[in-house]
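Visitor: Fold the following for me, if possible:
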Amino acid sequence: EFTARGHALLRAIREAAVPVIAVLDGLSLGGGSELALACDAIVATGRGSLGFPETGIGIYPGLGGTQNLPRRVGTGLARYLIYTGAVLGAEQAAELGLVDRLVALEELDEAIAEIARAGKPAGERRPTEPTGRWAEIARAFDVPADAILAGEVTSDDPEIARAYERVRTRKAPLALRKADALIGRALELPYDEGLRAELAGLEEIFRSHDALVGLRSVLDRSRPSFEGR
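Guide: Sure thing, here's the model as predicted:
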């Protein structure tokens, strides 16, 4: 019921007659980051951050994250962020197109007013094309979760190789596979249909052994051991 209400909020944001603007001025993880992604624009100060740690506790982003991330940054970087749970600072997020405006704290109110005056954006958002290092990461992670889990993809790049290893050893296989499937269809399906698919899988994932282990690990501050079931 909680996530169903969350999805209703996402639709309300999308259908609002005026622009809905998220402000990031501190740590944002999981649902908070997903809520920001659902907004028409994200304005951040240097203290802002975004991250999607769910696959590390046995679940996947269930408040629009699997649908809104690909629409902002493409499938490769969406997979990277959800597979690894990497936390991005505001400057990194702006480089990727996750943050629309990066401003000093004293400029925040004016930036919000300027975006509001411009009105609701027309049409669908198109993913920002990654460049430089981000393009390399996008290519490395635009692969099925199973290929990483099975060790079928490797890299001579130390940073990417370490990221693959973290995914294999620290993330929940079932959650990775579910997220992978949802991300893969995000740009093919109408937005509402993608949200329904995301919501439809949540009961199964929350009832899984990995989710129980992962969520329990948050309470007792232990490192979970996932079994892919």
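
Visitor: From here on, just use CA atoms for contacts and neighbour counts.
Guide: Fine.

Visitor: Spatially nearest residue to residue 49, not counting backbone neighbours?
Guide: residue 89 (4.4 Å; C-alpha to C-alpha, 6 or more residues apart in numbering).

Visitor: Hmm, that neighbour is touching residue 29, no?
Guide: No - with contact defined as C-alpha atoms under 8 Å, residue 89 does not count as touching residue 29 (11.4 Å).

Visitor: returning to what we had before: what residues are up against the residue nearest to residue 49?
Guide: Applying C-alpha atoms under 8 Å, 6 or more residues apart in numbering, one finds that residue 89 lies in contact with 46, 47, 48, 49, 50.

Visitor: Quick check: which element contains the last one?
Guide: Element membership of residue 50 [criterion: DSSP states H and E] is strand 49-51.

Visitor: if we can go back for a sec, any chance of the contacts of residue 89 in JSON lines, with distance to residue 117 and neighbour count too?
Guide: Supplementary listing: the contacts of residue 89 in JSON lines, determined by distance: C-alpha to C-alpha, whole Å; neighbours: other C-alpha atoms under 10 Å:
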{"residue": "46", "distance to residue 117": "24", "neighbour count": "15"}
{"residue": "47", "distance to residue 117": "25", "neighbour count": "14"}
{"residue": "48", "distance to residue 117": "23", "neighbour count": "20"}
{"residue": "49", "distance to residue 117": "25", "neighbour count": "22"}
{"residue": "50", "distance to residue 117": "26", "neighbour count": "27"}
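
Visitor: State the next helix or strand along the chain beyond the longest helix along the chain.
Guide: When the chain is parsed with DSSP state H, its longest helix is helix 65-84. Once helix 65-84 ends, the next helix or strand along the chain (criterion: DSSP H and E) is strand 87-89.

Visitor: Next, the structure of the following sequence, for comparison with the previous one:
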Amino acid sequence: MYQTIHYEKQENIGIITIDRPEALNAINGAVIEDLEKAIAEVEQDGELGCLIVTGAGRSFVAGADIGVQQPFDLTAGRNWGRRGSALMRRIEKLEIPTIAAVNGFALGGGCELAMACDIILASEKAKFGQPEVTLGIPPGFSGTQRLPRRIGVAKAKELIFSGKVIKAEEAKDMGLVNAVFAPEELMNGALEMARSFAKNAPIAVKYSKACIDRGMQMDIDDGIALENEMFGMCYATEDQKEGMTAFLEKRSATFHNK
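Guide: Model prediction:
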């Protein structure tokens, strides 16, 4: 079904692995098409509690394939940027939590893919950057929008204007990365975090994500009103009754996403 990625499930956790070793997993049309299909599969799977995105080999995603982009004219460049940005936005808008497990290079489109996820975990060998200006273009898959939202405007401008590539620890210090792991422990760390999300009441987790993501684009009063509404809506769910009853009965809750 897929040419450039692998998609698997471990219980209620989905794992997408980008596997295009001849190009360090660089994004081309086939990768975008495969990711679009995989995200459609994730969107339709009501059992999933978390999604992990990672790369095979020594790269997460080394960027978008320059050989593909070099001959573009204005129209082709615009369409390429729009398609890639639409994919990143679709990942960002998934209802379930998403984790980027960055095992190596996350440059250009790779950094943008990581930033489309809720959480970024990195191997000690990971490297991040938006080096597009060294190629005569700005970031094209929404990097100019997500990087400043992640690390602040001044630092984002510094990285984007310089095209500088940074190591995992520096990315963590900036707030781009949540945690750094030894290479052999990265996926274990990602799975442990994914399980910690997926064990909780699915509707409550989805609503929490929606409140944060939507609320950050509102003024605080509108954000609080959104939270109040979604907080109230949870009291119409079976999971709320189960969670609170289990707490009072001093037992573990069993949630059914209802």
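
Visitor: For the residue positioned nearest the centre of structure 1, which non-adjacent residue is closest in space?
Guide: For structure 1, the residue nearest the mean C-alpha position is residue 65 (4.5 Å; C-alpha atoms, centre = their mean). Using C-alpha to C-alpha, 6+ apart and skipping residues adjacent in sequence, the residue nearest residue 65 of structure 1 is residue 34, 5.2 Å away.

Visitor: How about the contacts made by the counterpart of that neighbour in structure 2?
Guide: Under the alignment defined by TM-score structural alignment, residue 34 of structure 1 is paired with residue 112 of structure 2. Contacts were defined as C-alpha under 8 Å, 6+ apart; by that measure residue 112 of structure 2 touches 88, 141, 142, 143, 146.

Visitor: From residue 178 of structure 2, how far out is the residue lying closest to the last one once chain neighbours are set aside?
Guide: Setting aside the residues directly before and after it, residue 146 of structure 2 is nearest to residue 115 in space (C-alpha to C-alpha, 6+ apart), at 6.6 Å. Plainly put, residue 115 of structure 2 is 11 Å away from residue 178 of structure 2 if you go by C-alpha to C-alpha, to the nearest Å.

Visitor: which of those two has more neighbours?
Guide: Taking other C-alpha atoms under 10 Å, residue 115 of structure 2 and residue 178 do not tie; residue 115 has more neighbours (24 against 16).

Visitor: burial count for residue 75 of structure 1?
Guide: Neighbours of residue 75 of structure 1 under the rule other C-alpha under 10 Å: 26.

Visitor: just checking, it touches residue 181?
Guide: No - the pair residue 75 of structure 1 and residue 181 does not pass the contact test of C-alpha under 8 Å, sitting 10.8 Å apart.

Visitor: Within the helices and strands, which one has residue 53 of structure 2?
Guide: Element membership for residue 53 of structure 2 (DSSP H and E) is strand 50-55.

Visitor: Show me what that strand is packed against.
Guide: strand 13-18, strand 98-102, helix 186-198 (3 or more C-alpha pairs under 8 Å, 6 or more residues apart in numbering; DSSP states H and E).

Visitor: Distance to residue 44 of structure 2 and mean neighbour count for these - can I get that in TSV?
Guide: Listed next are these as TSV, based on distance: least, C-alpha to C-alpha, whole Å; neighbours: other C-alpha atoms under 10 Å:
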stretch	distance to residue 44 of structure 2	mean neighbour count
strand 13-18	12	22
strand 98-102	15	28
helix 186-198	17	18
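
Visitor: which one of the ones you listed lies closest to residue 212 of structure 2?
Guide: Ranking those by distance to residue 212 of structure 2, with C-alpha to C-alpha as the measure, places strand 98-102 first at 13.9 Å.

Visitor: Run the chain-centre distance for that closest one.
Guide: Computed by C-alpha atoms, centre = their mean, to the nearest Å, the chain-centroid distance of strand 98-102 of structure 2 equals 6 Å.

Visitor: mean shift of that strand relative to structure 1?
Guide: Average distance, strand 98-102 of structure 2 versus aligned residues of structure 1 after superposition (mean C-alpha distance after the TM-score superposition for structure 1): 1.6 Å.

Visitor: so that strand versus strand 13-18, what angle?
Guide: For strand 98-102 of structure 2 and strand 13-18, the angle between their directions (axes from the mean of the first three to the mean of the last three C-alpha atoms, to 10 degrees) works out to 40 degrees.
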